[in-house]
Each structure stands twice: as C-alpha cells, then as structure tokens.
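Chemist: After the sequence you'll find the predicted model.
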Amino acid sequence: MIIVAAAATVALLSLSGVSIRDMLADDQRLVVPYTAPSGLEPHRAHPTDAGADLCLANSVVLQPGDRKLAGTGVHVAIPTGYVGLLVPRSSLPHKYGVTLANSPGIIDSDYRGEIKLNLLNIDRKQVILPTGQRVAQLLIMPVELAQFRVTDALPQTVRGEGGHGSTGTGTAA
C-alpha cells in the first residue's frame, strides 16, 4: 500500500541507502509507504487533492473545550527531505466545532509511530465523532533541511523587529 504525493524535487537524498529517485513511481510522483487497518487507509476524494484524508481509529467524545489525542491507525515512512503536515478537514470546524489544536501538526521523516491527532472541541456542546470519521488531511511536502549558524548581527530590513500586527502600520508591536 502506498500514499502518492506530487514530488516538487527529484534531488537524491539518502533514506537507508535508497534515493528519492528510487521512491518515485513511474509517473514521477513520490511514493510514501504506509500501514493501516482496513478501512482506515489514507485516501484522496479526488486524484488532484493536495491532502489525503485520515479517519479516526476509534470513536471520540469531546466535551466543550476538551482536547484528546485520537489515533488514526496509520503509520507512514516519509522520505528524508519531506515532512508530513496534518491539518483539519475544512468541514470539521464548520460542521462539528472541532479542530486540530496544533495545526499544522508535523510528522518528521524518521517517525514511524501511529499518526495521532490532537483534537480540540471549540464548540459549546458535546461532540461525538464515530470510528471512521474523516477528521484530518495529511500533506507530504518537501522541506529544506537548513543549517543554523550563530552570528553577531542579522541583516537589517525595513520591517526590522516589528512583530504581531506591525506590518503596514509603521509601528512595532
């Protein structure tokens, strides 16, 4: 079983001796191996969707303001040079008042455990999400593995140290 995501780069990167080029399907899409119980496989509603839907492995009851870590039953092997991003399905907050508390959630390439979702009920009523409910989407994106270097000073910019809400106001917050 595989998840297929568009490959933005074909750079050769090491993954246990396998290059990214070896992880590409014949149609030049990235292949991400996964395991999941039947019925919980990541899937796209449409072939061109950016994210693959993830479902709940077990039902979840959330009281107003509750947070719960909910399992999906899915394990993935994301290649080095890529990251998995977890975001709520757009209908989740709209229909149920539930979102992901840490959106986007990050799945690093060396993580092999079950994908779990940090659900948060932002509504004023109890929410019951059944087993198999599609609640999140998994996006596989290339990521630059930047090196950080200490310096005595940073280059100056017009914005400078202007923080939250300062853009276009002429004041630093």
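Modeler: Right, received. Where do you want to start? Residues are numbered from 1 along each chain as shown.

Chemist: alpha carbons only for contacts and neighbour counts from here, please
Modeler: Noted.

Chemist: Would you mark the buried spots in stretch 25-34?
Modeler: 28, 29, 30, 31, 32, 34 (16 or more other CA atoms under 10 Å).

Chemist: Please enumerate the helices of this protein.
Modeler: Counting by DSSP state H, the chain has helices at residues 91.

Chemist: can you give me the strands in it?
Modeler: Applying DSSP state E to the chain gives strands spanning 2-6, 29-35, 52-55, 60-62, 67-71, 75-76, 82-88, 98-100, 105-107, 116-121, 127-129, 134-142.

Chemist: is it possible to export those strands to a markdown table including distance to residue 161?
Modeler: Output for the strands of the chain, formatted as a markdown table (distance: least, CA to CA, whole Å):
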| stretch | distance to residue 161 |
| --- | --- |
| strand 2-6 | 36 |
| strand 29-35 | 39 |
| strand 52-55 | 38 |
| strand 60-62 | 40 |
| strand 67-71 | 34 |
| strand 75-76 | 39 |
| strand 82-88 | 29 |
| strand 98-100 | 30 |
| strand 105-107 | 27 |
| strand 116-121 | 32 |
| strand 127-129 | 42 |
| strand 134-142 | 29 |
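
Chemist: Take this one as well and set it beside the first:
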Amino acid sequence: MTPNLQIRKVSSLPTIQWWTLNKNARQPWRASLGSAGYDLYVIHDVNISPQGQQLCHTGIGIKLPPGYYGQLFSRSSLALKHQVHVLGGVIDNDYRGEIKVCLHNLHISETYSCKAGERICQLVILPYLKGQWTQINQSPDVTDRGEQGFGSSNDIYWIPEKIIPGTKVWVKKYPTDKPRQAAIVVYPGDDKWYHVPLTQMFLQN
C-alpha cells in the first residue's frame, strides 16, 4: 500500500515583515511579477502647492531582512504628469518607525492633490555593503576619470596606454565637421593628460 505523500512548497524568498499603524494603511504591493518596486499608499489627502513639499504618511512599519535597506523612488507617472518627486528616501535596516514620504512638487504653477489610498511612491529593497573603513595617505591608483566630476562622464575620455609626450590628435565636434588638429594630448614634461572625448576622436596623428 502506497503511503500518502504530502508535498509542501518551501519559499526561498527573504521575508519582509510589515505592520499597520493606522486603520487606513495598506500593504505595499507590486504591480506585476517583474516590478522592482512596491507601491506605497498614503493614508490621508495630499495637497502640495507649487514648488512646495509635504511629508506624507503611509501608516505602516517594516522590518527588512539582514543586509538589505529600503529606497523610496518617485512614481514615473507622478514625475511625468505632475512633476512630483520623492526627496530623500533611505530606510535603514534597523528603522522601526512609520514609513513617511517627503514629496516635492516641482511645478511652478499647479498644486498637486491626491486622495487617501492613492499610490505616492515606490519602495525598492536593495542589498547594502557593510565594510570596514581604512584611511590611507593618498589615492591608491589612477583611473581614466581621475578627478573629473559633475557631468564630466557625459563624455567618454580616450586615454591611450602608450603615447609620446607632445602627440597631437585630430578631432571633430560634429559628424559633418571637417577634422581639425586639437591641442596636444600630453604636454612635454607633464604627467597630466589632456583629455579628448572618444566621441570626437577622428584620427591620431
């Protein structure tokens, strides 16, 4: 006689614990199986004046798995249609208070309004690194980017592994332009590169 077999499905997904702090609170919800973020719902009416901001309450608390934190992101529809964005948004792993969302209305003339129970942002749960900080005397290596910041990565810099000091390159700003001779890439006796965007490189001389 064949014994009865019981098959139990065991979930390998990390557990996200949540609880309500208000009777109107709703469980975070993903719109689809492939969605990265969980929609969060506001428990009160919202009215944000142009260029203003408001702290919105969700009425829930969460406990995330070890090694994870929560990041609040703007909903694409609110950003596109109403110019409403999330400010801040880091939820530390050990935070146990109510999840609150700071919304900022970037519109210069229109007030943003929504009713209690509407979706106001997305919660994405991400891993984070817990490392040990060690102070050193200077930067340990040289990179292509170096100290270039604040938009400098819009251009990809071309730095050859071997180049003779004083070498010049030919570049063109637009595809229809005629290539012109640019400034020298490495000044004689200097160890600092003169960066040339890869998108403008035409020919090395």
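Modeler: Here it is on my side, so go on. Worth saying up front: this structure is predicted, and the values here are computed from it rather than measured.

Chemist: what's the closest of the strands of structure 1 to residue 43 of structure 1?
Modeler: Among those, the nearest to residue 43 of structure 1 by CA to CA is strand 52-55 (4.8 Å).

Chemist: ok, residues contacting the closest one?
Modeler: Strand 52-55 of structure 1 is contacted from outside by 40-45, 72, 89, 131-139, using CA atoms under 8 Å, 6 or more residues apart in numbering.

Chemist: With residue 195 of structure 2 as the reference, measure out to the most centrally placed residue in structure 2.
Modeler: Closest to where the C-alpha atoms of structure 2 average out (CA atoms, centre = their mean) is residue 73, at 8.2 Å. According to CA to CA, to the nearest Å, residue 73 of structure 2 and residue 195 of structure 2 sit 35 Å apart.

Chemist: Residue 127 of structure 2 now?
Modeler: Counting by CA to CA - residue 127 of structure 2 and residue 195 of structure 2 are separated by 35 Å.

Chemist: and what of residue 111 of structure 2?
Modeler: Relative to residue 195 of structure 2, and taking CA to CA, residue 111 of structure 2 is found at 46 Å.

Chemist: got it, and residue 81 of structure 2?
Modeler: For residue 81 of structure 2, the distance to residue 195 of structure 2 - CA to CA - is 40 Å.

Chemist: Who has more neighbours out of the two?
Modeler: Just comparing residue 81 of structure 2 and residue 195: by other CA atoms under 10 Å the higher neighbour count belongs to residue 195, 17 against 8.

Chemist: Looking for the alignment partner of residue 111 of structure 2 in structure 1.
Modeler: With TM-score structural alignment as the criterion, residue 111 of structure 2 lines up with residue 126 in structure 1.

Chemist: Contacts only, for that match.
Modeler: Neighbours of residue 126 of structure 1 in contact, by CA under 8 Å, 6+ apart: 61, 62, 63, 64.

Chemist: Check residue 42 of structure 2 too.
Modeler: Counting by CA under 8 Å, 6+ apart, residue 42 of structure 2 has contacts 25, 56, 57, 58, 59, 115, 116, 117, 118, 119, 120.

Chemist: Map it onto structure 1.
Modeler: Match for residue 42 of structure 2 (TM-score structural alignment): residue 56.

Chemist: Return the distance of its match relative to residue 130 of structure 1.
Modeler: 7 Å.

Chemist: burial count for the aligned partner of residue 86 of structure 1 in structure 2?
Modeler: Matched to structure 2 by TM-score structural alignment, residue 86 of structure 1 sits across from residue 72. A count of nearby residues for residue 72 of structure 2, using other CA under 10 Å, gives 24.

Chemist: what's the answer for residue 49 of structure 2, then?
Modeler: Per other CA under 10 Å, the neighbour tally for residue 49 of structure 2 reads 18.

Chemist: who's in contact with it?
Modeler: Contact analysis of residue 49 of structure 2 by CA under 8 Å, 6+ apart lists 105, 110, 111, 112.

Chemist: right, and the second one touches residue 47 too?
Modeler: Think residue 110 of structure 2. No - at 10.5 Å, residue 110 of structure 2 and residue 47 do not qualify as touching, with contact defined as CA atoms under 8 Å.

Chemist: returning to that earlier point: hmm, which two among the contacts of residue 42 of structure 2 are most spread apart?
Modeler: The span of the contacts of residue 42 of structure 2, defined through CA to CA, is set by 59 and 115 at 14.6 Å.

Chemist: which of those two has more neighbours?
Modeler: Set residue 59 of structure 2 next to residue 115 and count neighbours by other CA under 10 Å: residue 59 wins out with 23 against 13.
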